[in-house]
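[1] Predicted model, plus sequence, below.
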Amino acid sequence: MASSPTQTQDRTLSENIELSTQENCQIDSVPSKRIHESVVISLQRGAWFLNARPTEGRQLLYVSLDQDVVKFQCGPAKAIYLTDITDVRYGWKTDTFGETTRKKNDLRCGFRLKEDCCFSIVYGSQRHTLDLQAKDATTAQTWANNAAGLIEAIRARSSSRSDKSEWLKRAFKEADTDRSGFLSFDECCRLLSNLNVNLETPKVGKLFQLSNTNRHRERGESVLDEKEFLHFYNLVSERKELTTLFQNCAQGDANLSGNHLAKFLNKEQEMKHADLAYAQRLIERHKLQNAIQEMTLSEFQSMMNSPLFDILKEEHLQVNQDMDQPISNYYISSSHNTYLIGDQLMGGSSIEGYVSALERGCRCLELDLWDGPNNQPIIYHGHTKTTKLLAREVLAKGIKPFAFKFSPFPLILSVENHLSFSQQTIFAEDLRQIFESALLSGPEEVGGMKSSLLTPNQLRGKIIIKATGAKVCSPALLSLLNICRSFTNFEKYEYHNTRHKSACYCVISMSELEASTYLKKLTADVSTQNFTCRTMMRVYPTATRMASSNFNPVHYWNFGVQMVALNFQTLGKNLEINIGRFRRNGSCGYVLKPDWLLGKIERIPLSGKPRKILLMRIISGQNLPKRPGQTKKGQFYVSVRIEGHPLDFYKFRTNYLMNGNGLNPFWNEKTETKICFPELAVICFSVKYVDAYKIKQTVGSYCLPVESLASGYRHAPLSSADLVSSIFLYVKMIDL
């Protein structure tokens, strides 16, 4: 641990707390039922913490928990809501607590940090961190261990579109600027505008008065409390398409009986297991009124907005494919330059890049290794001005705690090795010390010489090292390369393959442009047509993509390329396609390739007859977030795109809807297409906003394999900043 200047070395944290005159800082949260009441009470009382990354003039923060929403307040109020928090980590597990940064902060702040007293809150899409040190280890452990439960409780309640209460409570509190606990009519109108709801003022006024049941008044005006506002928004956001669907299902009755619900589930939703008993369980699950044994309109709307009626098949939420085939038989979710959180020349490097990729199911991470000071390997994009990370801290803090948190299947570390001989040995020792038994090492673990690779199930919980780069490899590092021995191009692999036998299995690694050249050869040369059946291949972005843009991975998947590495820090269509592809198998990072890419037939089909007809009706959108500069002259539309085999490429878009109302735009437009190779096809739904100058902005999108489409009336959740945004549509797949 770094030392502090002599004159401040003995100063304790508690003494500094007593000297503090800073304004209170508090975090409000919803306590989880699993947390003991006494713990909740102690957290509500609050405690002082040292900000490990202090801003000028503010080093000490007061933190406490309340009953409603999470927010971190200092002075005028900066809010960190619980739904924005992605992780809470005990100890030194963020960039702020990295060795180099920690030393700088120790010197600047005048006191030393203690690892057992520290924890971090990670929040926001940019993965900001609030890094704190408590006065003792017990306080830090209490907060770190229980905050995860608090987060889980509120996120579970707000993750379903059927319960918008947490989202609306947050909006209510942000609109209540004077903290009176009420909103006036004008404040409600401004809030609706911020929520992208544009309705005529007389209609809003009528619904406001209907909701003002308690007749509260402030400064002579009628106002709504929080509960009344929730009712007001439900009236404003009434969905006529669900009302019509309910009436059709009920066949003229006031409520929906179990028999009618079972018929709807079987006929429209194609849920063949849905008998009367199942329908009655659904009625009970969504029951709002205990007096009747049938489903009301409100309960039906709640059910239709639940995850059970999302567009992704329920069985595909879990691992559902055979995981006992060689790993070369799978597509593997892969990242390029995982450490970067910006561009390739000046961008920052962060262990959060690794954590974020792992959270999204990535199973192949990249480490660019270079010689560092004090004989410690570092990670950065060589010969650029990107920032540097200590390799051992990336391994210990960014990879080890999360390696198997989101998927149990093998994690591949793709090492770009620019290390000297001596630092290769140090890095190999770091791998062994940090990963211990999780590290796949030694030929005895892979059974010596085998005719095929091990399976994901056999490699559960194992970390595999793949390395390229150095001309001379340290024996210590070479001993770890027993599954994935990397070659930088096809000719080198063929040269090695015809002259040597090795216990290592080969991986061809090349850029997207190099790969395109060689893949053309595969289609013409019969002797190499099954190349990716027996050999692993990794394709990464070309060096000209300095802004960290991504290429379309579909072309390479069509040839059976297992590892198509993308820049996970760059959101957009191509990364969405990648994330969508891996939804097929529980987002575990491994998806089984189609039969013809496993050598079970002679060659990749270049033509074929349609096997499916996909029928869709794009009905409506829900709670679309407001775009910068949006006006009533703006327009929304839905774009549908299918990528896969060239024969299956398809595009469709709805008409533009005027007035820029994002509450519940209604299209109700039909489309259909024939599909020859559904195993390869990925379908992408996007909502776009067009302004008065015809400039298009993506509001949100959702991608998934065509094979994963659930039938019937479904919601596609959008990858927007708003958790409750979605598209409502009808889907039917017909076999030919």
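    Good, I have the coordinates. Not measured: the values here are computed from a predicted model. Numbering: from 1, shown residues only.
[2] drop to CA atoms for contacts and neighbour counts, all remaining ones
    OK.
[3] Quick one: the strands in the stretch 401-550 of the chain, in order.
    411-418, 463-468, 484-487, 506-511, 536-540 (DSSP state E, counting those that start in this stretch).
[4] can you list the ones you listed in JSON lines and add distance to D310?
    Output for these, formatted as JSON lines (distance: least, C-alpha to C-alpha, whole Å):
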{"stretch": "strand 411-418", "distance to D310": "29"}
{"stretch": "strand 463-468", "distance to D310": "34"}
{"stretch": "strand 484-487", "distance to D310": "38"}
{"stretch": "strand 506-511", "distance to D310": "37"}
{"stretch": "strand 536-540", "distance to D310": "33"}
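[5] my read: V539 touches A565, true?
    Yes: under the criterion of C-alpha atoms under 8 Å, V539 makes contact with A565 at 5.9 Å.
[6] Could you tell me which residues make contact with T386?
    Contacts for T386 (C-alpha atoms under 8 Å, 6 or more residues apart in numbering) come out as 340, 344-349, 380.
[7] same thing with Q247?
    Contacts for Q247 (C-alpha under 8 Å, 6+ apart) come out as D253.
[8] from what I can see, it looks like it's in a strand, true?
    No: judged by DSSP: H, G, I helix; E, B strand; the rest coil, Q247 forms no part of a strand; its state is helix.
[9] any idea how far it lies from A262?
    15 Å (C-alpha to C-alpha, to the nearest Å).
[10] okay, now the residue lying closest to F677 once chain neighbours are set aside: neighbour count?
    Once flanking residues are discounted, F677 sits nearest to H645: 6.6 Å by C-alpha to C-alpha, 6 or more residues apart in numbering. Number of residues near H645 (other C-alpha atoms under 10 Å) recorded here: 22.
[11] ok, second structure coming up, stack it against the first:
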Amino acid sequence: MDNTLEMSTDISMYDLKQGIESIAEELYNIQSFNNDVILDSYDIDDYDHTQLEIDIDFQKYKSGLPILKISSKGKSQKKKLIFDLEKNQIICGKKKKVNFSEIDEIRVGHKTNIFNQFVSRSKDEESKKTSFSILFSGNLRKSMDFICASIEERRIIVSALYHIVQDSKSVNNEYNFVKKEWDSIGKDTIDFSTLKKVLARLNFSTSDVVLQGLMKFTDTNCDYHLDFSEFSNLLKLLRSHPELKPVFFKYAQGRTDIIPIHGMIQFFKEEQKEEWTIEMCKNLIEKYHHERLDYISFENFEEYLTGDQNLAIYPRCNGVYQDTTRPLTHYFINSSHNTYLSGHQLKGLSTSEMYTYQLRQGCKCVELDVWDGNDGDPIIFHGNTLTSQIKFSHVLQTIKSRGFETSPYPVILSLEVHCSIPQQIIMAQHMKDIFGEMLAMPLPEGSKEFPSLESMKFKILLKGHISKTPGSSTSSSSLGSLAGALNTSSTNFSNEASSSSTTTTTTTTSTSGSNYTTDDDDGAVDFKNDEEPDIKSSSSSFSLGSSKKKPTKEKVAPELSSLIYLVSHSFKSASNTKELPCYLMHSLSEEKVKALVQTDSKEMIMASHEHFFRAYPKGTRFDSSNFDPSPGWSIGNQMIALNQQTSSEPMWINDGMFTDNGGCGYVLKPPCLLPEGCEGFDPSSPERAPLSKYSRLIVTVISARQLPKYTKTTKGEVIDPYVTLSVYGSHYDQKTEKTRVIDNNGFNPHWGEEFEFPLYNSQLAMLLIRVDDKDKVGHNRIGHYCIRVENIRPGYRMIRLKNNFNRSIPLASLLCKFRFEE
């Protein structure tokens, strides 16, 4: 049976007339879903670009304004800058077109990788105050970079652009969405045929009989055409949730049009598992009715349940609410692998923008693969591959300026050093000059516990190798003996580096792609064992498919060693690790982590109380794919380093974990992994964990609204959506369920299907929800959402679906009901 027909029969004439009597603007929340553009001009001048203090001649921008555009290679080019307000685009050159709504950020000054290249080529520092860049949607962090003729011109252009982009993004709210669709029709009224085409574009298709009935309901003057107000009412009707009527009537206490306050209190207690007072109910009623009444209507009841106050995640999770006084090792840390890459491991683009992007996403452990630069200055790239190169110092500047925008908690730099000794010295000089007192100095010898998260605010921690690994053949006192090395020799850094670099062979890079080295702990290819080698020689290499050639060991400069806070150390066993000083840490391959879950999980959990463990993807993931982070978390691994430039289920699970605790990048491990609660917990056991809060999760997938087409356009067929629910976590918390497919309806599909998930340890369980379109050739993802199971609010809850770049899809939502058994 047609799902839309089922829905329409639930809509009474009373509901319809009530909607028709409303003015179109009052039907929608005009402030919903706004996503402001970021404006960064903090270190250039104090001019407020958000205020239009100058009259702007938009006609001038329509015809084109002369400007200098910086190319991807850092060269300046004379171009025309055009604001095409009709097509909603900024244009600069034949192929450079970007929709205003896709612009995420406007930066004033030299603040992109392209400007770094420009300054390196031209030595033009003076243009900083007349320059600006726009960055647009996507994890590639592409930019368009410009130099204006004067500071005044830059102020006018940036102010105009800021307001145009803000206006363009406002279509992400409900009313402007309707207005945009109406304006695109270009007529004062529309007939049945036009309406059918418009709705198909909006992902809604139904029989002519049903659509004629809907049109008749909203055609108030019976002229067989719809004007804007009538069209608005029809879309409002389609966006409504008649499937909520049964629960509304259940608590209406005999009424058909309202729920009295006592019924509301009963609803919140029985369905939502919340304790509401009379005063709380009156405040809620006043918010939607705009007056203090003793009841709530269905329309306002529905508006609350489908609004942002009723999201599936507990509101507390939106801020830092967890204990921050515990040692650093007691937290999961949002970590990235090959942070500098925006795509493929062998031929992708290396860019400092990826550090900005990932740090703003809450990442707190980033990776830097450092190699000798031909000009004597270290560079970052995926060694001996076709990936591009960026200056080490430029990346440090980005990390300093962006590392603490999301939260004040420490940033960990995982250094994979392939440099010669002279350029290691320059590395150390750069880090001291740029970071200064932000650098955390090594812990005292023999330390058994890290300082607290709270005490390490605004600190940068370096992870890497030192010249002699303490705890093996040399005592940990070697760290102490190196502690003053940097200070005593800092004045000689530049001279020593310059005199030595003339006799040092720089990095040999292969452009053919047939021969290249393992360029980090993790390995570019999967030929290494699971133990982390010492620092790699920049000249060691081997061929794909050949037998492994052992990398040549090379000294680490004392100046660099003296800065290392987390010392890389080969892993032997969890019991061995427990005897080592806490600052020695291990990097483990994804395969090693899976094996340890099965063979040594309890010991690993104990070792992770004082020591750091980092997991990384296997080397054969050339396409930057990822692995499930759940096994590593289940044995206490703090850093699961993922290719965060790649959208995939593992990354969605990672996002679900680190959405918690305000997205600050640090999430306190659950009690089952902490010293006071780990007794008796084994993630590989089929027995329920002693501290598991819930034994069962029951999810009812009710309905969705305004699912987008996967083609990124409004063209193509109306989608056939279905929902997949998956639980990840401990070894036995792995289950997937799917709803049926709804044909030809992405605008308001209804499922009403219930699924049960037994839980062995709800503390570690994650729920991943994804919506896909089933078509003739396969399945296409529409949106997703992931959440820690113990962060789910029971009852009827709203979910905002996310896209590949971890951003909410405008207006797209899923309504579910959640129940738990303890």
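    Done, it's in. As the structure is a computational prediction, the values presented were derived from the model and not from experiment.
[12] coming back round to it: so what corresponds to the residue nearest to F677 of the first structure in the second structure?
    Using TM-score structural alignment, the partner of H645 of the first structure in the second structure is S730.
[13] tell me the SS of that match?
    coil.
[14] how near is it to I635 of the second structure?
    S730 of the second structure is 9 Å from I635 of the second structure, where distance means C-alpha to C-alpha.
[15] T398 of the second structure too?
    Applying C-alpha to C-alpha to T398 of the second structure and I635 of the second structure gives a distance of 33 Å.
[16] Tell me which of the two has more neighbours.
    Comparing T398 of the second structure with I635 by other C-alpha under 10 Å, the one with more neighbours is I635, at 28 against 19.
[17] Can you tell me what the more buried one aligns to in the first structure?
    That one, I635 of the second structure, aligns with F559 by TM-score structural alignment.
[18] Remind me which helix or strand that match belongs to.
    Secondary structure assignment for F559 of the first structure, by DSSP states H and E: no helix or strand.
[19] quick one, strands of the stretch 1-150 of the first structure?
    25-27, 47-55, 58-63, 72-74, 85-90, 118-123, 128-133.
[20] cool, the stretch 251-400 of the first structure as well?
    Assigned by DSSP E, counting those that start in this stretch, the stretch 251-400 of the first structure shows strands spanning 330-335, 364-370, 378-379, 389-390.
[21] now what about the first one, what contacts it?
    The contact list for strand 330-335 of the first structure (C-alpha under 8 Å, 6+ apart) reads 357, 361-366, 557, 560-568, 578, 582, 589-593.
[22] and with 6 Å instead?
    Strand 330-335 of the first structure is contacted from outside by 362-365, 562-567, 589-593, using C-alpha atoms under 6 Å, 6 or more residues apart in numbering.
[23] mean distance, that strand to its aligned residues in the second structure?
    Mean deviation of strand 330-335 of the first structure relative to the second structure after superposition (mean C-alpha distance after the TM-score superposition for the first structure): 0.7 Å.
[24] Also the last one?
    Superposed on the second structure, strand 389-390 of the first structure shows a mean distance of 1.0 Å to its aligned residues (mean C-alpha distance after the TM-score superposition for the first structure).
[25] Who are the packing partners of that strand?
    Using 3 or more C-alpha pairs under 6 Å, 6 or more residues apart in numbering; DSSP states H and E, the elements in contact with strand 389-390 of the first structure are strand 378-379.
[26] got it, and the longest one?
    In terms of contacts (3+ C-alpha pairs under 6 Å, 6+ apart), strand 364-370 of the first structure is packed against strand 378-379, strand 411-418.
[27] closest one to T101 of the first structure among those?
    strand 378-379 (14.4 Å; C-alpha to C-alpha).
[28] Show me what that closest one is packed up against.
    strand 364-370, strand 389-390.
[29] Stretch 779-787 of the second structure maps to which residues in the first structure?
    With TM-score structural alignment as the criterion, stretch 779-787 of the second structure aligns to 696-704.
[30] Return the members of the contacts of T386 of the first structure classed as buried.
    340, 344-345, 347-349, 380 (16 or more other C-alpha atoms under 10 Å).
[31] In TSV, list these along with distance to P456 of the first structure.
    Below are those laid out as TSV (distance: C-alpha to C-alpha, whole Å):
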residue	distance to P456 of the first structure
L340	28
Q344	32
L345	36
G347	34
G348	33
S349	30
Y380	30
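[32] coming back round to it: dump the strands of the stretch 401-550 of the first structure to CSV, plus mean neighbour count and distance to E669 of the first structure.
    Formatted as CSV, those follow (neighbours: other C-alpha atoms under 10 Å; distance: least, C-alpha to C-alpha, whole Å):
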stretch, mean neighbour count, distance to E669 of the first structure
strand 411-418, 21, 43
strand 463-468, 24, 48
strand 484-487, 23, 49
strand 506-511, 22, 41
strand 536-540, 24, 39
